[in-house]
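> what follows is a predicted structure for the sequence shown.
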Amino acid sequence: MRLTDFWQRLEQAFGPAYARSLAADHAFADLGGRTIDEAIARGVETATIWRAVVAAYSDRVPARLR
């Protein structure tokens, strides 16, 4: 998944403002306790990051974006 696609999905699921806040502030267990921003900076594949978001927020991510 391209980084631009990742951000588009995140913003569609959470809205632009909350998506950026989520990326900066929420530590995901599936990412080793890293935030989205930290995981991206460390080179974690965006598909892996997206799966962690979906796992943590399955009730908020529409099926069409999974």
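The structure has been received and is ready for your questions.
> can we go C-alpha only for contacts and neighbour counts from here?
Noted.
> quote the end-to-end distance of stretch 38-56.
Length of stretch 38-56, first residue to last, CA to CA, to the nearest Å: 17 Å.
> repeat for stretch 23-32
With CA to CA as the measure, the first residue of stretch 23-32 is 14 Å from its last.
> again, but for stretch 32-50
Note: stretch 32-50 ends 14 Å apart using CA to CA.
> what sits up against it?
For stretch 32-50, the surrounding residues in contact (CA atoms under 8 Å, 6 or more residues apart in numbering) are 1-3, 6, 22-28, 31.
> ok, structure two:
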Amino acid sequence: MRHSEFWQVVEETFGAGYGRSLAEDLVLPGVGGRTAAAALAAGVAPKDVWDAMCDEMELDDAVRWRYRRDPKERRGGR
């Protein structure tokens, strides 16, 4: 997963505004108690940050693996 894929799947899953807010404010135990934005800035792999976000938000596997599907297929919300 690239950084651009991370941000795209965050927006597709949560919406642009709420997704960015979560990335900036939600503390993720799975990446050392940092926010997604801080973890990415610290060099944590985007896939690990996405997994931590999915864990914290209790998202199902269909959402967790959304970034692996064709972008046209992903546009179905959560």
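It's in. All of these numbers come straight from a predicted model, not from anything done at the bench.
> one step back: tell me the buried residues within the contacts of stretch 32-50 of the first structure.
6, 22-23, 27-28, 31 (16 or more other CA atoms under 10 Å).
> give me the most central residue, the second structure.
W50 (3.8 Å; CA atoms, centre = their mean).
> so that residue versus G17 of the second structure, what's the distance?
17 Å.
> just A62 of the second structure next, same as before
Counting by CA to CA, the separation of A62 of the second structure from G17 of the second structure is 22 Å.
> do the same with H3 of the second structure
Distance from H3 of the second structure to G17 of the second structure, by CA to CA: 17 Å.
> run through the strands of the second structure in chain order.
27-28, 34-35 (DSSP state E).
> redo those as a markdown table? Include distance to E73 of the second structure.
Listed next are the strands of the second structure as a markdown table, based on distance: least, CA to CA, whole Å:
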| stretch | distance to E73 of the second structure |
| --- | --- |
| strand 27-28 | 28 |
| strand 34-35 | 28 |
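> who wins for proximity to D55 of the second structure among those?
D55 of the second structure sits nearest to strand 27-28 of all the strands of the second structure, at 8.7 Å, using CA to CA.
> once aligned to the first structure, how far is the closest one on average?
Averaged over the aligned pairs, strand 27-28 of the second structure sits 0.5 Å from the first structure after superposition, using mean CA distance after the TM-score superposition for the first structure.
> which non-adjacent residue is nearest G17 of the second structure?
Distances taken as CA to CA, 6 or more residues apart in numbering put E11 closest to G17 of the second structure, at 7.8 Å, once the chain neighbours are dropped.
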